[in-house]
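J.: When you get a sec, could you give me coordinates for this:
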Amino acid sequence: MGESSEGSTLEAAALPKPPVAGIASLAESTHLWNELSERIPADIAEQPSTLVGGSLHSYQLHGLCWLVGMRRAGLNGILADDMGLGKTVQVVAYMLQVRAEQGGCVPSQPFLVAVPASVLSHWAGEIRRWAPSLQLLLYAGPAVKREEAFVRSVLPAARGKARIDVVLTTHDVLAGKTDAPRLRRLAYEALVVDEGHRLKNAACKLHAHLRAYRCRQRLLLTGRARCSNSLMEMRNICNHPFI
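T.: Below you'll find the model as predicted:
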């Protein structure tokens, strides 16, 4: 009985003690981040009047406030609501809010939205449904169609002679050898990448191309369910150089 007690004491004494300085530093950084996170969301009481497809849920309005606040603070961000909670409409509302705050000044820079090909039509439909006032350029499809879009819309916009509010394209097109130089003729209000978990490391081809685009803000969209099986994957996304 005595030996067991002594052994337990020795074993406990041998365990490394957590560094007090490290804990204090973590507590301080957590406090500062919590304070910052409370200050970031913009004070927006209602959705933009130009958002006409329906009404935002309260959490979506909070997401809009956060996106706008991050922009005003000069920060990039990750919108990681669960799948099915309407990240798309939050981004659409965000684009409309930015346009409203700009007061219709011309020329204005478009938003660049890159999505997987499988959800391209969904994004196009949501933008047209919720924000018909936005001039949408769907830069996708066959090479001939993309070239026509470049000549008809991108080139004039780059010269300040045409208006584009949103350029919607796919990950693959954005990184294409022919299309990337075309799309990089424009500077963008924000670069929005749907399914941002695809940017798991800085060495991926898509990441290298995305870094070459000129934009005021970068936003990644991802669903938590995609990262629920790997905390390391989520950590990599949060620490990604793109953000």
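J.: Please count neighbours and contacts with C-alpha atoms only from this point.
T.: OK.
J.: does the closest residue in space to G77 that isn't next to it in sequence count as helix, strand or coil?
T.: What sits nearest to G77 in space, not counting adjacent residues and going by CA to CA, 6 or more residues apart in numbering, is L219, at 5.1 Å. For L219, the assignment made with DSSP: H, G, I helix; E, B strand; the rest coil gives strand.
J.: Is L67 in contact with Y94, as I believe?
T.: Yes - look at L67 against Y94 with CA atoms under 8 Å: they come within range, at 6.7 Å.
J.: Between the two, tell me which one has more neighbours.
T.: Neighbour tally, L67 and Y94, criterion other CA atoms under 10 Å: the higher count belongs to L67, 27 against 23.
J.: still on that earlier bit, tell me, how many residues neighbour the residue nearest to G77?
T.: With other CA under 10 Å as criterion, L219 counts 23.
J.: what's the distance between it and N34?
T.: 20 Å (CA to CA, to the nearest Å).
J.: A21 too?
T.: Distance from A21 to N34, by CA to CA: 20 Å.
J.: Likewise for V192?
T.: Counting by CA to CA, the gap from V192 to N34 is 25 Å.
J.: The two: which has the busier surroundings?
T.: Taking neighbours as other CA under 10 Å, V192 and N34 compare with V192 leading, 22 against 11.
J.: The more buried one belongs to a strand, doesn't it?
T.: Yes - under three-state DSSP, V192 sits within a strand.
J.: Alongside the first, I'd like the structure of this one:
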Amino acid sequence: MGPAARSCAGAGGTTMSRAGEAIRRHHGKIRAILSQHVTALREGRAEADPQALAAFLQEDLLPHAVGEEKALYPAVDPLIKAYGKATATMSVDHEFIEGSIRRIVQAVQEWAQAEEAEKATRFATLRDLALQLEAVLTLHLEKEERVYLPLFEEHLPEEEQERVLHAMHEAHGHESEQALDVRALPPRERHPLIMRTFDALKPGQSFILVNDHDPKPLYYQFQFERAGEFTWEYLEEGPEVWRVRIGRA
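T.: Model (predicted):
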């Protein structure tokens, strides 16, 4: 099959495909959501929600970057070699974005745990980190849409574009698995939060529990209260950190 059927004209006269448009739509979605969070933080609005921001970054933005690294960039790379430049600079962007996400998530945790007198300072730090990420992400997405997607749509067959889009979706689903780090929480708050997180899962979904000791008592609680409903898989077993994938059967 030849190049994909085009739906409309893009930048520089390049026409756009269904897969390319799907990627652009997701770019628009994550731009809009991040902008809403950043505006609320910057202006100190009542609806500013640092926890929701951290969840969006970990569950949507980071998996989007992973999906591109695993599927879109390998497809575009030979096209860049033939028609343009290498993808290395874009991967550097993703490294920076991933680092920013880690810093923001850490800042959210520090803000949530801070004494009331320190809340404003922690919030200002979080706001500045979010603004920095917004600027980098805006530029990163602009480069993808002006350089990569036109090549992707113009020179890849339609079935290959669809394969790349499907692979990106698969990577998104895998990498969006939530990590629940309870190490900073008081012991009495850990099990209730873990059980609430589990109860919110749909069948087949899971999350990664991060703990500072072997959560064997939690396993027994699951056996007693959720017998036959859960899966339990150790990913890391100490001596300082334990990671367990807990899923709904």
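J.: Just give the TM-score of the two.
T.: Once superposed, the chains reach a TM-score of 0.26 (TM-score structural alignment, normalised by the length of the first structure), with 114 aligned residues with a CA RMSD of 6.3 Å.
J.: What residues does G63 of the first structure make contact with?
T.: By CA atoms under 8 Å, 6 or more residues apart in numbering, G63 of the first structure lies in contact with Q90.
J.: How about the residue most central in space within the second structure, nearest residue that isn't a chain neighbour?
T.: Among the residues of the second structure, the one closest to the centroid is L62, at 2.6 Å (CA atoms, centre = their mean). Spatial nearest neighbour of L62 of the second structure, chain neighbours left out: E98 (6.7 Å); criterion: CA to CA, 6+ apart.
J.: so the one you found is in which element?
T.: Secondary structure assigned from DSSP states H and E places E98 of the second structure in helix 88-113.
J.: just L209 of the second structure next, same as before
T.: Using DSSP H and E, the element containing L209 of the second structure is strand 206-211.
J.: thinking again about what came up before, what's the separation between the residue nearest to G77 of the first structure and V167 of the first structure?
T.: From L219 of the first structure to V167 of the first structure the distance is 15 Å (CA to CA).
J.: one step back: for the residue nearest to the centre of the second structure, give its distance to E153 of the second structure.
T.: 24 Å.
J.: Ok, L141 of the second structure next?
T.: 16 Å.
J.: More neighbours: which of the two?
T.: E153 (24 against 19).
J.: That one contacts E21, correct?
T.: No - using CA under 8 Å, E153 of the second structure is not in contact with E21; the gap is 9.4 Å.
J.: which helices and strands does the helix or strand where Y219 of the second structure lies pack with?
T.: Using DSSP H and E, Y219 of the second structure maps to helix 216-225. Judged by 3 or more CA pairs under 8 Å, 6 or more residues apart in numbering; DSSP states H and E, helix 216-225 of the second structure has no packing partners among the helices and strands.
J.: For the helix or strand that that helix is followed by, buried residues please.
T.: The C-terminal neighbour of helix 216-225 of the second structure among helices and strands, as given by DSSP H and E, is strand 230-237. If you call a residue buried by 16 or more other CA atoms under 10 Å, then strand 230-237 of the second structure has these buried ones: 230-231.
J.: which strands and helices sit next to strand 230-237 of the second structure?
T.: Packed next to strand 230-237 of the second structure, using 3+ CA pairs under 8 Å, 6+ apart, are strand 242-248.
J.: tell me the angle of the strand it packs on relative to strand 230-237?
T.: Counting by axes from the mean of the first three to the mean of the last three CA atoms, to 10 degrees, strand 242-248 of the second structure points 160 degrees away from the direction of strand 230-237.
J.: Please name every helix or strand in contact with strand 242-248 of the second structure.
T.: helix 187-199, strand 206-211, strand 230-237.
J.: which ones are touching P50 of the second structure?
T.: V108 are the contacts of P50 of the second structure under CA under 8 Å, 6+ apart.
J.: Where is the longest helix in the first structure?
T.: Longest helix in the first structure, counting residues (DSSP state H): helix 20-39.
J.: May I see the buried residues of that helix?
T.: Buried, per 16+ other CA under 10 Å, within helix 20-39 of the first structure: nothing.
J.: now stretch 30-45 of the second structure
T.: 30-31, 34-35, 37-38, 40-42.
J.: Distance from the chain centre to it, please.
T.: 17 Å (CA atoms, centre = their mean, to the nearest Å).
J.: hmm, back to that, tell me which helix or strand comes right after the helix holding E98 of the second structure.
T.: helix 119-143.
J.: List the buried residues in the next helix or strand after that following helix.
T.: Counting by DSSP H and E, the next helix or strand C-terminal to helix 119-143 of the second structure is helix 149-155. Neighbour counts over helix 149-155 of the second structure (16+ other CA under 10 Å) mark 149-154 as buried.
J.: now swap in stretch 164-172 of the second structure and tell me
T.: Those would be 164-165, 167-169, 171-172, for stretch 164-172 of the second structure by 16+ other CA under 10 Å.
J.: Also stretch 189-198 of the second structure?
T.: 190, 194, 198.
J.: Check the gap between the second one and R188 of the second structure for me.
T.: Meaning I194 of the second structure. Taken as CA to CA, the span from I194 of the second structure to R188 of the second structure is 11 Å.
J.: what sits against the residue lying closest to R42 of the second structure once chain neighbours are set aside?
T.: Distances taken as CA to CA, 6+ apart place R127 nearest to R42 of the second structure, at 5.9 Å, with adjacent residues excluded. By CA under 8 Å, 6+ apart, R127 of the second structure lies in contact with 38, 41-42.
J.: out of these, who's nearest E134 of the second structure?
T.: V38 (7.6 Å; CA to CA).
J.: Against W242 of the second structure, how distant is the closest one?
T.: V38 of the second structure is 33 Å from W242 of the second structure, by CA to CA.
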